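# I'll drop the sequence and a predicted model, then ask my questions.
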Amino acid sequence: MQISPGLCIIFNESGYNTKPPMSNKGVKLYGLFRINHQYWCSDGVEPTKNQCKVACQKLTDDDIKDDILCAKKILEMSMSLKAWPVWQRMCYMKDLSSYLQGCPL
């Protein structure tokens, strides 16, 4: 994942906030990328697929390495940024350069 699309997704999903988990129609979403607990992480309560092999709570701490690794796994398995619905609405075919302003790359 390139950095501009990733930052656009993170900004529009979580506002760069790793916590708290969000709930949307019974689905709990965790971390910067608001990762779906049913498929990608284990919340320790409900049986899940846990494709990223990570505890959902780990996605809510300030160590974002596991968030990035899980997002990368989601991207690899889905083959598209469309795995995040916000991509189509807020990022696709938009100028994403503003997400890099002030970033020392």
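Cool, got the structure. Residues are numbered from 1 along each chain as shown.
# please make it C-alpha for all contacts and neighbour counts, starting now.
Noted.
# how close does residue 25 sit to residue 61?
Remark: distance between residue 25 and residue 61 (Cα to Cα, to the nearest Å) = 24 Å.
# looking at these two, which is more packed in?
Taking neighbours as other Cα atoms under 10 Å, residue 25 and residue 61 compare with residue 61 leading, 16 against 5.
# comparison target below:
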Amino acid sequence: HEADGSTNNGIFQISSRKWCKNFTPNVPNQCQMYCSDLLNPNLKDTVICAMKIIQEPQGLSS
């Protein structure tokens, strides 16, 4: 959990600030998934989200 209320989720520690839907309303959801989905042992959705992040200009530093 971060000071701003966001969370880092799953094996890649994907942030709820931009990439997944958490309990905070009105935040971007670029991967179009719930953050809890990133905790699933089936890593397919997590890898798909990570691939979207990599394609961004900031890449994994995002």
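That came through, no problem. In this text, all values refer to a predicted model and were calculated from it rather than measured experimentally.
# please state their TM-score.
Scored by TM-score structural alignment, normalised by the length of the second structure, the superposition of the two chains gives a TM-score of 0.81; 61 aligned residues with a Cα RMSD of 1.6 Å.
# what is the neighbour count of the closest residue to residue 12 of the first structure other than its chain neighbours?
If the residues on either side of it in the chain are set aside, residue 12 of the first structure comes closest to residue 86, at 6.8 Å by Cα to Cα, 6 or more residues apart in numbering. Using other Cα under 10 Å, residue 86 of the first structure has 17 other residues around it.
# tell me the SS of residue 86 of the first structure?
Remark: residue 86 of the first structure carries the secondary structure label helix [criterion: DSSP: H, G, I helix; E, B strand; the rest coil].
# so what's it up against?
For residue 86 of the first structure, the contact set (Cα atoms under 8 Å, 6 or more residues apart in numbering) comprises 9, 12, 13.
# which bit of the second structure covers the longest helix along the first structure?
Secondary structure of the first structure per DSSP state H: the longest helix is helix 65-78. The counterpart of helix 65-78 of the first structure in the second structure, using TM-score structural alignment, spans residues 44-57.
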